[in-house]
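> structure for this input, please:
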Amino acid sequence: MFFSYLFVISCLAFLILLATVEIRKRYFRAEAIAALDNFASNTLFIAPTPESISDKREQVSSSSKSNPDEYNNYAYINDVKTYAFESRDQLLEIIDKEKKMLVAINAHKILNATDQTRDIINNNIGYADGVGAVMALKQKGLNSIKIPGCEIWLDLIAKYETSKTFYFVGGKDEVINKVIEQLKEDYPQINIVGYRNGYLKEGDEERLLADIEEKKPDVVFVAQGSPRQELLMMKMQEVHKAIYQGLGGSFDVYTGTVERAPEIWVNMKMEWLYRWIKEPQLRTRRNLELFKFFGYLALFIF
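Predicted structure coming up:
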């Protein structure tokens, strides 16, 4: 009974927040929204004039045109640099050029950002992996699709199956072994140069870094959960430049160990609510942060 009430209250609260955002979008002029965004992000009690907003837009536009090799479509949300991608192919193209770390950005990472995590994300490529990040980017005037991390790594493999080498870290032995076995079935031409479990004992990290430096894989996937996986990949970047991506629990999803939300929930952008219903004890505290996040959005705090 408790969880039934919790479910209803959660749905109502979410709908109210969505309605608030929609009302704001309809009744605020675009210039006012841009001014408030600039006020919240870049100024102290000094709202920009329409002329300064126009100048800033022209500067961004000219910057993008002056250097076509750099992708400048991003915004800072709680000082977390988040890129706006309108397609998965766009992300894949950029990461192939940049050879950096892909970091999934969601409401939880934005709210709980520290100086350390900001430094990692802002020097790499953070992409919107949650509806909260997508909405925050939209409030900044940027259109972005939601790119699930548990899917984009497979897009990477499909695109570069025959042209790049891969390395995998994460999960228990039985999980990583199952991942490698299934990958070889799904992608027969994949070139896997190394893999191991994600439980690093004393001395394991040094051996792993040495192996990465020796084998020089083109793409490295690390599934340990945040921020452990990002901290490990940062060390890997110091010994070898490659495409890196943190996968969290994606190995479990890929092997069927953990069931992902049905497609209808994903399409409704309510995957977070499905997970909450399935794992209330695990998800309650974290998902309550979503309401705080959307409240911040409604008040232009980011």
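> rest of the way, CA atoms for contacts and neighbours
Will do.
> tell me who's in contact with the residue most central in space within the chain.
With distances taken as Cα atoms, centre = their mean, the residue of the chain nearest its centroid is Ala104 (1.7 Å). Ala104 makes contact with 126-129, 148-149, 246, according to Cα atoms under 8 Å, 6 or more residues apart in numbering.
> quick check: it is in a helix.
No. Looking at Ala104 with DSSP: H, G, I helix; E, B strand; the rest coil, it is strand, so not inside a helix.
> now show me the structure for the sequence below, then we'll compare the two:
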Amino acid sequence: MKHFESTVTIMDIPFINTTRDEFVTHHLIPHLNRQQKCFVVTANPEIVMKARENDSYRQIIQAANYIVPDGVGILKAAQYQRQPLQERVTGYELTLDLLNYANEQGLSCYFLGAKEEINYKAVSEVKKTYPNITIAGHHHGYIDIEDETFAQSIKESQPDMIFVALGSPKQEQWIVKHKDKFDKGLFMGIGGVFDVLAGEVKRAPQMWVDLNLEWLYRLLKQPFRFKRILTVLEFMLRIYSRRY
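Next up, the predicted model:
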């Protein structure tokens, strides 16, 4: 990873310390305008913990151009380290920012991931909301990340942005394995964002977000996420006990 003027390192993962607006305006848009490849990781405590437990995955995350703090736990950890991050930067909000910019500039986007019906719905909603975007292509997430031919077919569609919703670590593994084949493109792993775009999962009301309780809202709506909450708790315990 290229280290910029301001980063905060948490468990060996360097997070860029900026606001979402500044990140998009001063970092991502210049990459897009120059048609330079760019790899963005939106890292929450779960991703940091996976990177802690797996050396190869940590190296993949550290190879990103930018790692942004997607998760209240990351902000709390930085605060505890007395190196506060300016703002939480979520994959969902970044996706909307990038889609807005793509719509304004008439850029092309590729949408990889999720179940076939979710992928189709998400792309259909993008077409309605952002009519000036060129859909370079889309495909469900049940793929072999080793498939070179499939990656080549995406490259040939010449997308300006590639949104990869395979879940971690698979989405980051796919990006790092194949991005060197591409001549251009902003690559970003976005987890469950397609489910939200498709209307299958609702975001927490703004009040919950403002109170940093989005995690609780999602847990109440999706009790199966309980194991993920335990991972976040372990992350915070390690931060507070300095057992990295």
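> give me the TM-score for this pair.
Once the chains are overlaid, their TM-score stands at 0.85 when taken by TM-score structural alignment, normalised by the length of the second structure; 232 aligned residues with a Cα RMSD of 2.3 Å.
> re earlier: tell me which of the contacts of Ala104 of the first structure fall in helices.
Among the contacts of Ala104 of the first structure, the members found in helices (DSSP state H) are Gly149.
> against Leu96 of the second structure, how distant is Ile16 of the second structure?
According to Cα to Cα, to the nearest Å, Ile16 of the second structure and Leu96 of the second structure sit 19 Å apart.
> okay, these two: which has more neighbours?
Higher neighbour count among Ile16 of the second structure and Leu96: Ile16, with 22 against 14, using other Cα atoms under 10 Å.
> if we go to the second structure, which of the contacts of Ala104 of the first structure are intact?
Mapping those onto the second structure (both residues aligned by TM-score structural alignment, their matches' Cα atoms under 8 Å) leaves 126-129, 148-149, 246 still in contact.
> save the residues you listed as CSV, and put in neighbour count and distance to Ile94 of the first structure too.
Output for these, formatted as CSV (neighbours: other Cα atoms under 10 Å; distance: Cα to Cα, whole Å):
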residue, neighbour count, distance to Ile94 of the first structure
Gly126, 21, 12
Tyr127, 27, 11
Ala128, 26, 15
Asp129, 20, 17
Pro148, 18, 17
Gly149, 23, 16
Gly246, 28, 17
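> taking these, tell me the two that lie furthest apart.
Ala128 and Gly246 (13.7 Å; Cα to Cα).
> re the thing from before, can you redo the kept ones among the contacts of Ala104 of the first structure as TSV with distance to Lys215 of the first structure?
Shown next, in TSV, are these (distance: Cα to Cα, whole Å):
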residue	distance to Lys215 of the first structure
Gly126	26
Tyr127	28
Ala128	31
Asp129	30
Pro148	28
Gly149	25
Gly246	19
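> tell me the one of the residues you listed nearest Ile212 of the first structure?
Nearest to Ile212 of the first structure among those, with distances taken as Cα to Cα, is Gly246, at 15.7 Å.
> all helices of the second structure, in order?
20-23, 29-33, 45-53, 55-62, 72-80, 91-105, 116-129, 148-156, 170-178, 193-197, 206-210, 214-221, 226-241.
> rewinding a little: now, which of the kept ones among the contacts of Ala104 of the first structure sits nearest Val169 of the first structure?
Of all these, Val169 of the first structure sits closest to Gly246, with 9.6 Å by Cα to Cα.
> residue in the second structure paired with that closest one?
Superposed on the second structure with TM-score structural alignment, Gly246 of the first structure falls opposite Gly189.
> same check on Phe168 of the first structure?
Match for Phe168 of the first structure (TM-score structural alignment): Phe111.
> same check, this time on Asn122 of the first structure
Applying TM-score structural alignment, one finds that Asn122 of the first structure aligns to Gln62 in the second structure.
> check Ile105 of the first structure too.
Alignment note (TM-score structural alignment): Ile105 of the first structure maps to Ala43 of the second structure.
> and that match, how many neighbours?
24.
> can you verify my assumption that it contacts Pro69?
Yes. Between Ala43 of the second structure and Pro69 there is a contact at 5.6 Å, judged by Cα atoms under 8 Å.
> anything in contact with each of these two?
The overlap between the contact sets of Ala43 of the second structure and Pro69 (Cα under 8 Å, 6+ apart) is empty.
> quick check: Val72 of the second structure touching Arg88?
Yes. Between Val72 of the second structure and Arg88 a contact is recorded at 6.9 Å, counting by Cα under 8 Å.
> nearest residue to the match of Gly246 of the first structure other than its sequence neighbours?
In space, Gly189 of the second structure comes closest to Val164 once its chain neighbours are excluded; the distance is 4.7 Å by Cα to Cα, 6 or more residues apart in numbering.
> pretty sure that neighbour sits against Met188.
Yes. Val164 of the second structure is within contact range of Met188, at 6.1 Å (criterion: Cα under 8 Å).
> just to revisit the earlier point, so which of the contacts of Ala104 of the first structure comes closest to Glu238 of the first structure?
Gly246 (16.3 Å).
> that older thread, contact partners for the match of Gly246 of the first structure?
Gly189 of the second structure makes contact with 40-42, 91, 163-168, 171-172, according to Cα under 8 Å, 6+ apart.
> Tyr83 of the first structure matches what in the second structure?
Correspondence of Tyr83 of the first structure to the second structure, assessed by TM-score structural alignment: Ile16.
> my read: its match touches Ile67, true?
Yes. Judged on Cα under 8 Å, Ile16 of the second structure makes contact with Ile67 at a distance of 6.1 Å.
> okay, and the common contacts of these two?
Between them, Ile16 of the second structure and Ile67 share no contacting residue under Cα under 8 Å, 6+ apart.
> that older thread, identify the residues contacting the nearest residue to the match of Tyr83 of the first structure once chain neighbours are set aside.
Excluding the flanking residues, the one nearest Ile16 of the second structure by Cα to Cα, 6+ apart is Thr7, at 4.4 Å. By Cα under 8 Å, 6+ apart, the contact set of Thr7 of the second structure is 14-17.
> apply 10 Å and report the result again.
Contacts here follow Cα atoms under 10 Å, 6 or more residues apart in numbering; on that basis Thr7 of the second structure touches 13-18, 66-68, 83, 85.
> distance check, it against Val68 of the second structure.
From Thr7 of the second structure to Val68 of the second structure the distance is 10 Å (Cα to Cα).
> show me the common contact partners of the two, please.
Counting by Cα under 10 Å, 6+ apart, the contacts common to Thr7 of the second structure and Val68 are 13-18, 85.
> can you select the buried ones among these for me in ChimeraX?
Buried subset of those, written as a ChimeraX selection, criterion 16 or more other Cα atoms under 10 Å:
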select :13,14,15,16,17,18,85
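> out of the shared contacts of Thr7 and Val68 of the second structure, flag the one nearest to Asn103 of the second structure.
Closest to Asn103 of the second structure out of these is Thr18 (24.2 Å), distances taken as Cα to Cα.
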